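>>> Provided below for reference: sequence and predicted model.
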Amino acid sequence: MADVAKWYVIHTYSGYENKVMTNLEKIVENRKLHDLIEDIKVPTEKVVEVRDNKSKEIERKVFPGYVLVKMVMTDESWYVVRNVRGVTGFVGPSSKPVALTDDEVANLGVEQRVLEINYGEGDNVKIMDGPLEGYIGVVEEISKEKKKVRVIVSMFGRETPIELYLDQVRPLE
């Protein structure tokens, strides 16, 4: 039985997120639970705060009161996480843990997936997803920072630039 680790959301006392993450990491290390609990994250974002006419970049928690844990759900792993000081429970109906879907994980930006781009500017590509699925176009520009590509598609006799995500197009063989 090959159990796959999934991301779960645990609820903590407000302000305890980093403490819960640190305590859980220590427990995983001490009890050698790396095969059950793979990763623990407190999602943060950098924001510019203006106080007394001075701007300062600070790191702010995206979801105060929540910690994300990538784990294989077993009685043991559930018990370990549930009994960390500061944890109030898992997010899910009647505290029954519900794993995040792949789309939710992608939208939250929890895991950075390495996207292999095997096409370049000037290459012909086929659109694999969205309203123009099946259309063929020419890559005009690739923006790795935004994870987007601009493709020129010929529609109704006109050249139309379309911005798509990098994984929405494939090179023509």
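Looks like it arrived, so ask away.
>>> alpha carbons only for contacts and neighbour counts from here, please
OK.
>>> distance of residue 72 from residue 98?
12 Å (C-alpha to C-alpha, to the nearest Å).
>>> higher neighbour count, the two?
residue 72 (21 against 15; other C-alpha atoms under 10 Å).
>>> correct me, but the more buried one touches residue 5?
Yes. Judged on C-alpha atoms under 8 Å, residue 72 makes contact with residue 5 at a distance of 4.2 Å.
>>> all helices for the protein, in order.
Here the chain has its helices, by DSSP state H, at 17-31, 75-82, 102-108.
>>> comparing these, which comes out most buried?
helix 17-31 (a mean of 16; mean count of other C-alpha atoms under 10 Å).
>>> from the rest of the structure, what touches that helix?
The contact list for helix 17-31 (C-alpha atoms under 8 Å, 6 or more residues apart in numbering) reads 12, 33-34, 37, 40-42, 64-67, 81, 84-87.
>>> in addition, the following structure is provided for comparison:
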Amino acid sequence: MDSIEKQWYVLHTYSGYENKVKNNLESRTETMNMTDYIYRVVVPENEVTTVKDGEEKTIIENDFPGYVLVEMVMSDEAWFVVRNTPGVTGFVGSHGGGSKPTPLLPDEVENLMSRMGITARREEKLELELGETINIVAGPFAGMQGIVTALDEEKQQLSVNVELFGRETPTELAYDDVDKLEEV
């Protein structure tokens, strides 16, 4: 049963390998020409500030060790690519024997994304241009500004240079994570 609509699914991975699985899956998506089926891969994590020895330290903490979220169209080919990515042990909601998994409910997705500071997909299309300065509204760079260096309209992603510690740092963001600068 193939789905023609992109939905969010949960992958089970080896604990501690979530970011490696994310990178592997994003790489496989590109090399196996699955960008029309596999859209976003997210490791559910949050910034946590702790005080140790009188010093404040911010670390990234994994909310659900051993799990990765993937937004995809469930086709046989996409299922095969994701399922056979190194470090993936299976889909949550799959009953084995090659059965397709159950997607997350929209409320579950919205709850998880808001916990991570990622906004839901906006309805209106954001028109951006190369070289444009934008506000980052979600994720680890929220509250900062960046300069658009590349746009991927199809995947609704963009590359942005953010000034961090006096250096320009490139980062990949979803269109939903940015807003145009307010006209003054």
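Noted; the coordinates are in hand. Keep in mind that what you see is a predicted model, and the values were worked out from it rather than measured.
>>> where do the contact lists of residue 72 and residue 5 of the first structure overlap?
Joint contacts of residue 72 of the first structure and residue 5 (C-alpha under 8 Å, 6+ apart) are 36-37.
>>> which residues in the first structure form strands?
6-12, 37-41, 44-51, 54-61, 66-71, 87-90, 124-127, 136-143, 148-155, 158-165, 169-171 (DSSP state E).
>>> report the mean deviation for the third one after fitting onto the second structure.
To tie it back to what came earlier, the one meant is strand 44-51 of the first structure. Taken over the aligned residues, the distance from strand 44-51 of the first structure to the second structure averages 1.4 Å (mean C-alpha distance after the TM-score superposition for the first structure).
>>> from residue 85 of the first structure, how far out is the residue most central in space within the first structure?
Computing the C-alpha centroid of the first structure and ranking residues by C-alpha atoms, centre = their mean puts residue 109 first, at 2.5 Å. Noted for residue 109 of the first structure: a distance of 27 Å to residue 85 of the first structure, by C-alpha to C-alpha.
>>> next: residue 12 of the first structure.
Residue 12 of the first structure is 9 Å from residue 85 of the first structure, by C-alpha to C-alpha.
>>> sorry, back to before: quick one: which of the contacts of helix 17-31 of the first structure is most hemmed in?
residue 66 (27 neighbours).
>>> verify the stated contact: that one with residue 9.
Yes. Here residue 66 of the first structure reaches residue 9: they are 6.6 Å apart, a contact under C-alpha under 8 Å.
>>> ok, the nearest residue to residue 91 of the second structure once chain neighbours are set aside - contacts?
Leaving aside its sequence neighbours, residue 91 of the second structure sits nearest to residue 11 (C-alpha to C-alpha, 6 or more residues apart in numbering; 4.5 Å). Counting by C-alpha under 8 Å, 6+ apart, residue 11 of the second structure makes contact with 67-70, 88-92.
>>> try 7 Å
Contacts of residue 11 of the second structure were listed using C-alpha atoms under 7 Å, 6 or more residues apart in numbering, and they are 67-69, 88, 90-92.
>>> dump those residues to a markdown table, plus distance to residue 59 of the second structure.
Formatted as a markdown table, those follow (distance: C-alpha to C-alpha, whole Å):
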| residue | distance to residue 59 of the second structure |
| --- | --- |
| 67 | 19 |
| 68 | 19 |
| 69 | 21 |
| 88 | 25 |
| 90 | 28 |
| 91 | 28 |
| 92 | 27 |
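>>> fine by me, we can end here.
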